[in-house]
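*Asks:* Structure here, sequence nowhere to be found:
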């Protein structure tokens, strides 16, 4: 397909690259005019015609450049794939993507009521040995901390490298004070570092820890007890013929999800096994007592019932003489104000976990990122795509 040839004096054919028609490339011809100035005092003696779509000195149309940037920003395409589809080079598409992503980065942050804070692993840490002292030092922390609109549709609000209190406060200091004052709750996992950062950077926000992480902590405790008791009693790792190994999956399931037959298959062999089975059943009862406590609090039971269930759980764990069970009880007791805040509000960091999954998928599609800045730029654009579409349709 050929464009209209505009005749003129002193001009030449200028072949700018344009968007393809499907898989077919278009041949776009433009015969430009050259204009000469008669004023001797003018430093510019001549100039050629230009339009906003084809500025002077460019070989690409603006719609082709914008399409390349949008493919990497909104369509989930990698820079390499966008360059292959459009017949461009990697640096050209990357520059177009940076220009398109700048509109996302420079846009004002949406109003956030619940801020989700969570970390995601970028890769392995890098250690280097000091040639003078011989000590190994951490040169790069491969963790990223993400800030998410946990209640609205804002998506990923920002990312920083690292997961320390200083890293979180550094990002919060870049946001407007009026924006930080609108945050009422901060949803995190059971991380003392993030709790300390929220208390320092967002003193008016209430820290919330959802029940998912509490249940996860109890299940991890049960698995640790099973592995430790097997190693101490049998002197080896668990095997398929061991009763505790056969019951490992049923131990992690909720009691209400087990039929009577399944419960008997779990309970009776462990009870007959002796010390290993008895220790596992004590830990399992502690896990179910914790779940009962959380269920009572979620259903809106009065404080007397919740307090009684909490006392029973802590007493059972204290009398168990199992170090892992006592550790879980201590952790739950220390985090109870944050857990109770979730039971009252229902706010969780589920969106933070979902966005972490998207971040890992983006890194997997690109066979990992070598540049941390490019990774944060790509993930910010991918995770806020739905929010931008919502704003366009609103």
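*Replies:* That came through, no problem. Quick caveat: nothing in here was measured; it's all calculated off a predicted structure.

*Asks:* From here on, just use CA atoms for contacts and neighbour counts.
*Replies:* OK.

*Asks:* Give me the contact list for the helix or strand residue 139 falls within.
*Replies:* For residue 139, the host element (DSSP states H and E) is strand 136-140. For strand 136-140, contacts defined as C-alpha atoms under 8 Å, 6 or more residues apart in numbering pick out 125, 126, 127, 128, 129, 130.

*Asks:* Pasting the second one now:
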């Protein structure tokens, strides 16, 4: 700002009291709090029952938590006149609904600040309550209700969704009650390259019926607009998607395909370990020492790691591990190819090889082959649907884990779903645009 223009200091404007139809008439500042004495701008001296004129009877003070300025919690002391109607005797006080709803304890601008702190700055409710100088329950109830009204209940929130991801999520680690929920993620911005994924919905439970009911609750027009569903290997999600979204393409995430191959590699390594040594892996056992190296992509192996792999497979007792490791590397290489058509061809070759004339001794590979053949269409669909992955779904799951850790756990699932939607529902751009 080269040539700023300064106006007369005005505490009413600085503290945004003019938006609440209030005027600041005094202040009291201590080291721990700030109190602003205010009065309404509107007289409100006529009776709403008979239309008669009211005379001043006395004054009362209404206290409201306000957005903090600096490090001190700010409280509004609104001095209200009480009137008595000269005609019918009715008694009322000045209207302050512009400042806060009836019986509310937080002003409208304070509530707006708290919602932004929760969604944009990722503050916990405890921190927000401390900055507003109210109880945790007061802050939590008010902020969740405002977030539900302003953001979560927005009818346009589900518009424009064409690609979704689905996954399970553990919302609490207790022995009582169902600890799983099914999360539905909007992957459309990722697919179109316009933004990041966002949490769309969260349904209690983890099953085919839960996901199916979550889809059934949405309008038919919305379901018909879904083109792609990204998911893991859980067959329940696959069946529910096929029944409720018959025109959508199911895509099995590459991470889970590689994980299936990695699990097969671990299983055969443990089995061969037991067969050759008679005990579980120990620090000096070759197979145990190479357990992490076996999961490293061949193109990323260092010289030392390549020598370790070569020395390991020089032992004829480890032939089954070598064959499984080769299949694992082929699957990884298929996903790392530059050209998708080539990657699809390589992965199709692996699936065909695992389901044709495979030796019966390779139990783990035969099981892997049956799984990949059953989900072959979903696995290969990744190569025809660019930018479709369940990776962003897993990323949002990680953000929800962080949220639960910051809040030291949740006991109320309704509160947890609301907090998760505010945390990862993609509302930050909405609030930023309102700031401008």
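*Replies:* Great, that's in hand. These figures come from a predicted structure and were not determined experimentally.

*Asks:* re earlier: next, the mean deviation of the next helix or strand after the strand holding residue 139 of the first structure compared to the second structure.
*Replies:* The helix or strand immediately downstream of strand 136-140 of the first structure is strand 143-149, counting by DSSP H and E. By mean C-alpha distance after the TM-score superposition for the first structure, the fitted strand 143-149 of the first structure averages 0.6 Å away from its aligned residues in the second structure.

*Asks:* Now do whichever helix or strand comes after strand 143-149 of the first structure and strand 136-140, the angle between them.
*Replies:* Proceeding N to C from strand 143-149 of the first structure, the next assigned helix or strand is strand 156-161, under DSSP H and E. Put simply, strand 156-161 of the first structure runs at 150 degrees to strand 136-140, going by axes from the mean of the first three to the mean of the last three C-alpha atoms, to 10 degrees.

*Asks:* other SSEs contacting strand 156-161 of the first structure?
*Replies:* strand 143-149, helix 165-173, helix 372-383 (3 or more C-alpha pairs under 8 Å, 6 or more residues apart in numbering; DSSP states H and E).

*Asks:* just those: most buried one?
*Replies:* Counting by mean count of other C-alpha atoms under 10 Å, strand 143-149 has the highest mean neighbour count of these, with a mean of 23.

*Asks:* which secondary structure elements does that one contact?
*Replies:* strand 114-121, strand 156-161, helix 350-365.

*Asks:* Mind putting the helices and strands packed on strand 156-161 of the first structure into a markdown table with distance to residue 51 of the first structure?
*Replies:* Below are these laid out as a markdown table (distance: least, C-alpha to C-alpha, whole Å):
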| stretch | distance to residue 51 of the first structure |
| --- | --- |
| strand 143-149 | 41 |
| helix 165-173 | 41 |
| helix 372-383 | 30 |
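
*Asks:* quick one: which of those is nearest residue 327 of the first structure?
*Replies:* helix 165-173 (24.3 Å; C-alpha to C-alpha).

*Asks:* residues in the second structure matched by that closest one, start to end?
*Replies:* Counting by TM-score structural alignment, helix 165-173 of the first structure lines up with residues 208-216 of the second structure.

*Asks:* aligned partner of residue 378 of the first structure in the second structure?
*Replies:* Mapped onto the second structure by TM-score structural alignment, residue 378 of the first structure lines up with residue 419.

*Asks:* give the contact list for its match.
*Replies:* residue 144.

*Asks:* ok, back up a step: mean shift of the match of helix 165-173 of the first structure relative to the first structure?
*Replies:* With mean C-alpha distance after the TM-score superposition for the first structure, stretch 208-216 of the second structure averages 1.3 Å from its match.

*Asks:* next helix or strand past the lengthiest helix in the second structure?
*Replies:* Assignment by DSSP state H gives helix 254-277 as the longest helix of the second structure. Counting by DSSP H and E, the element after helix 254-277 of the second structure in chain order, helix or strand, is helix 286-289.

*Asks:* May I have the residues that are in contact with residue 212 of the second structure?
*Replies:* With C-alpha under 8 Å, 6+ apart, residue 212 of the second structure has these contacts: 240, 241, 243, 244.
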